[in-house]
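> from the sequence below, what's the structure:
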Amino acid sequence: MIVSGLAACTDSGGEEPKKWRFEAENGMLSGVEVASAGEGFSGDGYVTGFEEEQDSVEVKLQGPDDGLYRLNIGYRNNNEDKMGWLALNGKPFGDVRLAAFEGFTDAFAGKVLLNKGENTVKITRHWGWYDIDYVEIVNSEPRPQHRVENKLVNPNASKEALALHGYLVEQYGRFILAGQQNLQDALLLNWNYGKLPAIAGFDLIEYSPTRAANGSTSREIENMLQWHELGGIATLAWHWNAPVHLVNSDQQPWWKGFYAEGTTFDLEKTLAQPESEEYRLMISDIDAIAVQLKRLQDAGIPVLWRPLHEAEGGWFWWGAKGPEPAKELYRLLYDRLTAYHEINNLIWVWNSENPEWYPGDDVVDIVSVDSYPQPGDHHPVSRSYEGLVELVGDRKLVALTENGSIPDPGLLEKYEAYWSWFCTWTGEFIDDGKHNSEDFIRYVLNHERVITLDEVPDYLKPGAIPN
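Below you'll find the model as predicted:
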């Protein structure tokens, strides 16, 4: 069923900031319907019935002037958190997170560049079963100058780590560093486009003791040494195979032991029982990884270290028990690696915008998110950027540590989304031509606001920093 109607507008008048509201029930409906049961909604009703993949409502809104506005979506979702795909003026524009809430409320969906006059915002079912009440735009004041502090949380941070962080702070708000996960894919960019990214992403996954016990081997540290010799910057994650209790079945083989479904290891219980065998094995895993990190420290390589990534998603075992165990484990990792093992070449990167999951300013240098929008959606991921800036009071760098489709660097300044770097994931995201076309990759790598390896300063390269 497709029904169309004019959007209604409410202007808040002389109040600051100004808001303009457009009712969803007056929009163009596809597969959904208008309802008015219950109370607390705005206008004459709301849009409900988001059940099928393409169910949507498209709302017309009048931009008072050309410019940047904050976008809010009024909704109701009485169950667990949901999401909807967004489109702005007919083009994909990321998603909106609709947190569980009793009754009607609203969600910040990022900033949007609107034309004066008619614009459209379309909300399509991503993960459904919610009601949409209205679309609202709010005047957006220009962002004040950043207040990022050029210091690291580890008081004994190495000179290399300090130099790298200082460089990132210097570029922040002016340029974005290009990154690519996997050394082979990073080198392939040079083969295909004549440019190497400034940052390459690496993973300690195969050094996990329960993987090594099953025959896994790795040359990832050697890959990082090679990348360092080329003058590149390294970011490092750890898909940590659980220390013990792998399911190891046909459906969940041992090599999927970093997933929550691949292990029965209970982090919350283990942290509460420091005398247990599980706790001993967990610490032993950290110590095994420390051996590899020390090799990097001995080689003078600073590392953008991102442990326990995507914890709030719950799909990895370190996030499956909720925020408190994940934060406790992160702090344990920090203490074990810095105080016990005296590893000082790490710049600590936390990977969530949710305040409930934040482990604390005293153990985090940089905050980040991972973003996987629809293929070919190159929006600037402004909602997440704004959330991270607010999370740390604009006093720490903000990074896009994994991405599928690359955000358009030409939009970042317009949207005031000053990501420190991006890092495109491997596989289809770099080679299927759908997430990032060849022309778009070439455009990004040659953009005036994108830093590639040839533009990384000499003082960050091997042997350049004196003792």
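> contacts, neighbours, all on C-alpha from now
Will do.
> so which residues of the stretch 301-450 of the chain form strands?
For the stretch 301-450 of the chain, applying DSSP state E, counting those that start in this stretch gives strands covering 303-306, 346-351, 366-371, 397-403, 422-424, 450-451.
> identify whichever of those strands lies nearest to Ile441.
Ile441 lies closest to strand 422-424 among the strands of the stretch 301-450 of the chain, at 10.6 Å (Cα to Cα).
> what residues does the closest one touch?
Here strand 422-424 makes contact (Cα atoms under 8 Å, 6 or more residues apart in numbering) with 176-181, 199-201, 399-406, 430.
> Tyr172 and Ile283, how far apart?
Distance, Tyr172 to Ile283, using Cα to Cα, to the nearest Å: 36 Å.
> more neighbours: these two, which one.
Tyr172 (20 against 17; other Cα atoms under 10 Å).
> mind listing what the more buried one touches?
Residues near Tyr172 by Cα under 8 Å, 6+ apart: Leu397, Tyr418, Trp419, Ser420.
> got CSV for these, with neighbour count and distance to Ala260 too?
Formatted as CSV, the contacts of Tyr172 follow (neighbours: other Cα atoms under 10 Å; distance: Cα to Cα, whole Å):
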residue, neighbour count, distance to Ala260
Leu397, 27, 30
Tyr418, 27, 33
Trp419, 26, 30
Ser420, 22, 30
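> please give me the structure for this one as well, since I'd like to look at both together:
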Amino acid sequence: MIKIFTKLLFILLPFFFALQGFGQRYEAENAILSDGASEEACTACSGGFSVTQGEGNLQFNISLTEEAFYNIYIVASSPGGEKTNIISVDDTSADFQLVQNSEYTRHKVVNTYKLAAGDHVIEIKKSWGWINVDYLELEKVSVSDRFNLNQTLVTPDPTPEAAALYNFLLDNYGDKIISGVMTLNSMDEVNWLKENTGKEPALVGLDFMHSGREYNWYDDKEPINDAKDWYNRNGIPALMWHWRDPSRATDEFYANSQSNPGGTEFDITKIADPNSAEYTAMLADIDYVAGLLKELQAQNVPVIWRPLHEAAGGWFWWGAKGPEPLKALWHLMYDRMVNYHGLRNLIWVWTREPGDEAWYPGDEYVDIIGRDIYKTGDHSSHAIEFNNMNALYGGKKMITLSEVGSFPDVDKLIKDGAAWSWYMPWYGDYTRDSQYNSLELWEKMFADAYVITLDEMPELSTYVRQEPGQEPTGIWYKNVDKPSFVAYPTIVKNDLIISNESRIQTVAVYNIKGQLLKQQEVYGDTVVIPFKGYSPDIYLVRVNQKGVVKVVKE
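Below is the predicted model of the structure:
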């Protein structure tokens, strides 16, 4: 009898703890095991068993009774050393790392992820493999404090234009995503997109890769000329720097390694010695690029500035010697550009790599966090990656897809609540080849109300932060006629239907702040306006530049 009671208690304890707020638990031994993953007896484990992953995978089929946001944990050990593996929720995946540990410990692998009521598949997939898994746990969480964004730039007394651009990014964060594209030669991919879709992205990526090298075939000022021209069209210029060997011994920016034997041997550790030739060379290059950026500041042009990208990957010389020299170089660059050269027009972006916490320069030196993701044909929202990064930085920094191979589908971004600030596919095949991004997907993105294109951008130089609930301003709103058309339903879920006795020529949608979101030409007396991509709020709909009605998006 005692044995039966003990066994029953052993079985019921997990459910008791779940009721006490420990979340919903799914034993690894009850998962679908494949490719060599195997169940093992484990006296220290919940349920008396664990799963040795080996080279295999675990699949948990779960069912939820209500839509909610969840944290997802695994309880696991990694006795064979530090391991990286993949957590996948339905069609979205991300890497997670476990340090060497023979004890079974609890690890949060997914933060604040939205799951609908119904069935879901959560998988632990092999990257390195060889961890031992006790169980998976889901914990329902509140998202009321999901974001606590820094409201000002890290640069003291930024230029009005830089502050205005940052305010624009803040206002749209979580409500829309800004479209972008990287260029190799002046506006090449922008022009291709214009020719093939009829639209242009709002953000353009530019590179100082060739500047300062005295190439007789290159105009050093091409990046800043393009940045000024783009900003004059209310576009966002995003500048980066594939910084070639400062010593001029090579033209490489990749570090010499077994996989790249022709790379530079430039030694970033000399950042610690101001008397070294390497320190002098780095400072000279920083000063040169700062001079170009000062020309933009003199012309009132703000810049998204993303230097020293992907440092923790180790493939560039600035990341080849570990985190401490890299942080010292970032701090030197910031101090030299901001305090010595007086640059106040920069918005500083740090490009994260997985597990790079020791590399981070610090909140006081970074405005926005970027992530470069190259997964061919993967158009998922990358919401796991987004949520984990948001939690890592305490919700204080906007998060962006600073580079992508294949960009997310807008429907999945909206469904999963992945609030990336912008997305920027790389140039060449990443922009033009359908194996990465099809022309149909480009057109779908550019047509959706959730995606901001160049033609939808406001006057950036005078942009003012919008307060929630602020009434629209401007002559057009104060002097409009009473509406002669019919719009229904007034509480919209998906589509708004507009009909008019006379021909409808134009329909425009504004937010409650009076900013134009979308305008289209119509040739008929009835039109359907999709509201699927709009966030819940009050909107203004104007027909033929005359009457206006208020519409509530549910």
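> how far is the longest strand seen in structure 1 from where the chain is centred?
Looking across structure 1 with DSSP state E, the single longest strand is strand 101-114. Chain-centre distance of strand 101-114 of structure 1: 19 Å, with Cα atoms, centre = their mean, to the nearest Å.
> out of the strands of the stretch 301-450 of structure 1, flag the one nearest Val34 of structure 1.
Closest to Val34 of structure 1 of those is strand 366-371 (Cα to Cα; 31.9 Å).
> what's the angle from the closest one to strand 397-403?
Per axes from the mean of the first three to the mean of the last three Cα atoms, to 10 degrees, the angle that strand 366-371 of structure 1 makes with strand 397-403 is 30 degrees.
> which strands and helices sit next to strand 366-371 of structure 1?
Contacting strand 366-371 of structure 1 under the criterion 3 or more Cα pairs under 8 Å, 6 or more residues apart in numbering; DSSP states H and E are the following elements: strand 346-351, helix 382-391, strand 397-403.
> residue in structure 1 paired with Glu200 of structure 2?
In structure 1, the residue paired with Glu200 of structure 2 according to TM-score structural alignment is Leu196.
> residues near Gly405 of structure 2, how many?
23.
> what about it, distance to Ala320 of structure 2?
Counting by Cα to Cα, the gap from Gly405 of structure 2 to Ala320 of structure 2 is 24 Å.
> cool, and Asp433 of structure 2?
Separation of Asp433 of structure 2 from Ala320 of structure 2 (Cα to Cα) stands at 32 Å.
> redo the strands of the stretch 301-450 of structure 1 as JSON lines? Include distance to Ala35 of structure 1.
Shown next, in JSON lines, are the strands of the stretch 301-450 of structure 1 (distance: least, Cα to Cα, whole Å):
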{"stretch": "strand 303-306", "distance to Ala35 of structure 1": "45"}
{"stretch": "strand 346-351", "distance to Ala35 of structure 1": "39"}
{"stretch": "strand 366-371", "distance to Ala35 of structure 1": "33"}
{"stretch": "strand 397-403", "distance to Ala35 of structure 1": "37"}
{"stretch": "strand 422-424", "distance to Ala35 of structure 1": "42"}
{"stretch": "strand 450-451", "distance to Ala35 of structure 1": "48"}
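> the following helix or strand past the longest strand of structure 1 vs structure 2 - mean distance after superposition?
Using DSSP states H and E, the helix or strand that follows strand 101-114 of structure 1 in sequence is strand 117-127. Compared with structure 2 after fitting, strand 117-127 of structure 1 has a mean deviation of 2.8 Å; criterion: mean Cα distance after the TM-score superposition for structure 1.
> so what does the following helix or strand past strand 117-127 of structure 1 touch, helix or strand wise?
Downstream of strand 117-127 of structure 1, the first helix or strand assigned by DSSP H and E is strand 131-139. The contact analysis (3+ Cα pairs under 8 Å, 6+ apart) places strand 131-139 of structure 1 against strand 19-23, strand 46-48, strand 67-77.
> got the angle between the strand or helix carrying Leu170 of structure 2 and strand 346-352?
For Leu170 of structure 2, the host element (DSSP H and E) is helix 160-172. Interaxial angle, helix 160-172 of structure 2 versus strand 346-352 (the same axes, to 10 degrees): 50 degrees.
> show me which residues of helix 160-172 of structure 2 are buried.
160-172 (16 or more other Cα atoms under 10 Å).
> average gap between that helix and structure 1?
Using mean Cα distance after the TM-score superposition for structure 1, the mean distance for helix 160-172 of structure 2 is 1.2 Å.
> and that helix, how far out from the chain middle?
With Cα atoms, centre = their mean, you get 17 Å for helix 160-172 of structure 2.
> from the contact counts, what lies against it?
Packing partners of helix 160-172 of structure 2 (3+ Cα pairs under 8 Å, 6+ apart): strand 346-352.
> average distance between the strand it packs on and structure 1?
Looks like 1.3 Å for strand 346-352 of structure 2 (mean Cα distance after the TM-score superposition for structure 1).
> helices or strands up against that strand?
helix 160-172, strand 303-306, strand 368-373.
> between those, which one is closest to Asp95 of structure 2.
Among those, strand 368-373 sits nearest to Asp95 of structure 2 (Cα to Cα), with 11.5 Å.
> which residues of structure 1 does that closest one align to?
Counting by TM-score structural alignment, strand 368-373 of structure 2 pairs with residues 366-371 of structure 1.
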